[in-house]
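Engineer: next comes the sequence, and after it the predicted model I'd like to discuss.
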Amino acid sequence: MAVTTGKSFAGRFGVHIAVLIFVAIWTVPTLGILVSSLRDKDQIIASGWWNSFASSSQTEAGRLPPASAQVEKDGKFVLEGNIFGDGAARDISAFGVKSAAPTQYPAGTTADLGDGVTLQLNADGGFVMTSPKAFEGERGQRVYYASSAPPKFTTDNYKTVLLSEGIGRSFMNSLTVTIPATVIPILIAAFAAYALAWMRFPGRALLIAVIIGLLVVPLQMSLIPLLKLYNGAGSFFGVPSKTYLGIWLAHTGFGLPFAIYLLRSYIAGLPREIMESARIDGASDFEIFVKIVLPLSFPVLASFAIFQFLWVWNDLLVAMVFLGTEGDQIVLTAKLNALLGSRGGDWEILTTSAFVTIIVPLIVFFSLQRYFVRGLLAGSVKGG
């Protein structure tokens, strides 16, 4: 009697839970970046993105009108108005006139500031300040207050980033760098992987060992020697140093070891019978490669394309070394880095810039994701 074996319910349930956990680990930070990129600057500073849909509380500082705005009423000099000059809807809970005690007085109460000067600040921002003597000075009284504001979302952050000078040009520069730097190593690695998997020639095993060894070479260690080599060759052939050709070759060199290793593992696992049948029919190695190996290897090619595209698109170091930071060649990551540097630590710019940079990689990933898992399992399972 045949016995049907399979995974238990607990095993399947555990796998599903693990998948959900990993999905959450990757999705939640991305969601946080998206939400933060749409929030108001002051609310980003005051609370985390998970509080985006609740009122945020924060302590702020404002300044009352100067002495020139005072009026005389009933023998006293009065300054009145609303501390929210922008008209924003906020609710004040407490206020003070010293930074050490910003919430010393509850909203709506009258604070005695000494020498007969009083200040009343209401919950809606309305204030009345009175004094028995005329106010003096060109700067008004500084006031601190704790306020709560309803959730506020805006697209101004995206306008600031996307409409900044040079962003469109840097976006096209990134595409100009990334697309060839993804296609070139795939073309070279596919030929090399087929040769190392199915062709016999002297030194093949040693070449495979060298490729595996190159996988652990740090980019930072080889970057400057590679730049000197390229500049030396460029001087000999009369090629300028800061060109797209240099960065294409650099990314090709850094990506080839992993590409050859990944593609060879997959191609070596293809059924031998197909290759032998094609050879019996008189097909050459090139015909076998083009008509049989490449169509069957599309999943692993797509997987490597995702990895290489993500690496090159998000790269900053190689682009600055081989391409420079000139306005007509600067890539998107370098441009956004310069934008952040010129604006200090503006959180709304940081989160918006981060989300802008991941839009294109997300499109590429979801376009090729159905081949991703099959490519990651390259060569791990062989038919009997």
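Structural biologist: That came through fine. Keep in mind it's a predicted model, so treat the numbers as computed, not measured. Residues are numbered from 1 along each chain as shown.
Engineer: use CA for all of it now, contacts and neighbours both
Structural biologist: OK.
Engineer: in a strand, Phe201, correct?
Structural biologist: No - under DSSP: H, G, I helix; E, B strand; the rest coil, Phe201 falls outside any strand and is assigned coil.
Engineer: residue contacts, it?
Structural biologist: Contacts here follow Cα atoms under 8 Å, 6 or more residues apart in numbering; on that basis Phe201 touches nothing.
Engineer: now the helices for the stretch 101-250 of the chain?
Structural biologist: Taking DSSP state H, counting those that start in this stretch to define them, one finds helices in the stretch 101-250 of the chain at 156-162, 167-198, 204-214, 219-237, 244-267.
Engineer: next up, a second structure to put side by side with the first:
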Amino acid sequence: MDNIAGKKSGLTWAVNISVIVMVLLWLIPTVGLLVSSFRDRDQISASGWWQAPFSVELTYATRASDPVVTDEGAYIIEGNIFATDEVAASFAAGESTISAFGDTGRNPAEFPAGGQADLGDGEILTVQPNGDYRYVLPEEPRRPPRIYFEAETPPEFTLDNYRTVLTADNMDRAFINTMTVTIPATIIPILIAAFAAYALAWMDFPGRGLLIAAVVGLLVVPLQLALVPLLKLHQAIGIGQSFLGIWLAHTGFGLPLAVYLLRNYMVGLPRDIIESAKVDGATDFQLFVRIVLPLSFPALAAFAIFQFLWTWNDLLVAKVFLPSADEAKVMTVKIADDLLGSRGGDWGILATAAFVSIAVPLVVFFAMQKYLVRGLLAGSVK
């Protein structure tokens, strides 16, 4: 009686737990990027995103710029480090505590806060945990002396990263260029692959098996191997680095997967419908347009989502097949070249750029998901 149809499996809990674990594994990095996109660069470098609500210890440098007073032949500067012009903005959110201080950038936390440090040559520096300091010098300084300190900095969340990304020069042009590349590079391979998939699925001709094997073989070829030869071909035929060139490149790289997916889906369509249409005198083109294409909409929508996401987020192909001029850059190239620089170490900008760039793909995904579900329901009754 354990195999009665309709009886709920005893392993349902395991399936539910597995789904929850997979969702969390995908969600945690996304939450980390979101939190990091609102954090200051220095705080990102000092602590992980899960520590964002708490204070972090950062090292600062400032100058003892308060008025100099004399006392028994010594020159004394007194004040509060947190109030100096160089660091006041970093501590405007609340009170902080100094843990250590120093007079050199090599060892900014050489002395513990609250103690008196003998800096040599008659110079004595004292820094209290609340930021009050006393700098004693044997002679009048020519310029304010430098003070380094390590302090607990209150958590800071800001929109500066988003302002930097959204207001960058020619970012609007880069957005238009990205749409110009992505939309044709998604539509063209779908059109070509749909015709090819129908031919490989429902038309008998010599060499069909070899073509299917070739398509499967092209799936494992790394696109990096084809970049330089393909660029040389484009230059030889006169299209070079242009929008037409990158459309054809994305089409070529996406066609093997598109043909493979669509062909496998079309093969599974009911043969009775196809044969009945042929008996009624329908041509192959009429079969394709009126029967096969509507029933294949779930597969078309699925590949459209994947191709759009891959093309929208592409950096390598855009760097190779588009001119390096600023007016031809897409968003990924614009962010990588102009905002991140050659090292790409600004994690706040990187996280912000990630969320800015996924806005349109998310809209496309949810829009196509609606049509995908509708297509699945329409093709479920055969």
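Structural biologist: That came in fine, so what should we check first? Values in this document were obtained by computation on a predicted structure and should not be read as measured data.
Engineer: for Ile358 of structure 2, see how far away the closest residue to Asp314 of structure 2 other than its chain neighbours is.
Structural biologist: Taking Cα to Cα, 6 or more residues apart in numbering, and ignoring the residues beside it in sequence, Asp314 of structure 2 has Thr332 as its nearest neighbour in space, at 6.9 Å. Counting by Cα to Cα, to the nearest Å, the gap between Thr332 of structure 2 and Ile358 of structure 2 amounts to 11 Å.
Engineer: for Gln241 of structure 2, give me its contacts.
Structural biologist: Shown here is Gln241 of structure 2, whose contacts under the criterion Cα under 8 Å, 6+ apart are 231, 234-235, 320-323.
Engineer: to which residue of structure 1 is it aligned?
Structural biologist: Taking TM-score structural alignment, Gln241 of structure 2 has Lys242 as its aligned residue in structure 1.
Engineer: which of the contacts of Gln241 of structure 2 show up in structure 1 as well?
Structural biologist: Conservation of the contacts of Gln241 of structure 2 in structure 1, assessed by both residues aligned by TM-score structural alignment, their matches' Cα atoms under 8 Å: retained contacts are 321-323.
Engineer: just among those residues, which is most surrounded?
Structural biologist: Phe321 (25 neighbours; other Cα atoms under 10 Å).
Engineer: in contact with the nearest residue to Asp121 of structure 2 once chain neighbours are set aside, which residues?
Structural biologist: Among residues not flanking Asp121 of structure 2 along the chain, Pro138 sits closest, at 7.8 Å (Cα to Cα, 6+ apart). Going by Cα under 8 Å, 6+ apart, Pro138 of structure 2 touches 73-75, 121-123.
Engineer: structure 2: strands as residue ranges?
Structural biologist: Read by DSSP state E, structure 2 holds these strands, from start to end of the chain: 56-63, 68-71, 74-80, 97-102, 111-112, 116-120, 123-127, 132-137, 146-153.
Engineer: helices and strands around the shortest one, which ones?
Structural biologist: Going back to what we said before, that points to strand 111-112 of structure 2. Judged by 3 or more Cα pairs under 8 Å, 6 or more residues apart in numbering; DSSP states H and E, strand 111-112 of structure 2 is in contact with strand 97-102.
Engineer: what residues in structure 1 pair up with the strand it packs on?
Structural biologist: Mapped onto structure 1 using TM-score structural alignment, strand 97-102 of structure 2 covers residues 91-96.
Engineer: got it, and stretch 211-225 of structure 2?
Structural biologist: The alignment of stretch 211-225 of structure 2 onto structure 1 (TM-score structural alignment) spans residues 207-221.
Engineer: show the end-to-end separation of stretch 196-213 of structure 2, please.
Structural biologist: Its start and end residues considered, stretch 196-213 of structure 2 measures 14 Å (Cα to Cα).
Engineer: buried residues in it?
Structural biologist: Along stretch 196-213 of structure 2, the positions that meet the burial threshold by neighbour count (16 or more other Cα atoms under 10 Å) are 196-202, 212.
Engineer: redo those residues as TSV? Include distance to Ser36 of structure 2.
Structural biologist: Formatted as TSV, the entries for the buried residues of stretch 196-213 of structure 2 read as follows, by distance: Cα to Cα, whole Å:
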residue	distance to Ser36 of structure 2
Ala196	45
Ala197	44
Tyr198	47
Ala199	49
Leu200	48
Ala201	48
Trp202	52
Ile212	46
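Engineer: how close does Phe149 of structure 2 sit to Asp103 of structure 2?
Structural biologist: Distance from Phe149 of structure 2 to Asp103 of structure 2, counting by Cα to Cα: 8 Å.
Engineer: those two: who's more crowded?
Structural biologist: Between Phe149 of structure 2 and Asp103, Phe149 has the larger neighbour count (other Cα under 10 Å), namely 27 against 19.
Engineer: residue in structure 1 matching the more buried one?
Structural biologist: Using TM-score structural alignment, the partner of Phe149 of structure 2 in structure 1 is Tyr145.
Engineer: so how far is Tyr194 of structure 1 from that match?
Structural biologist: 71 Å.
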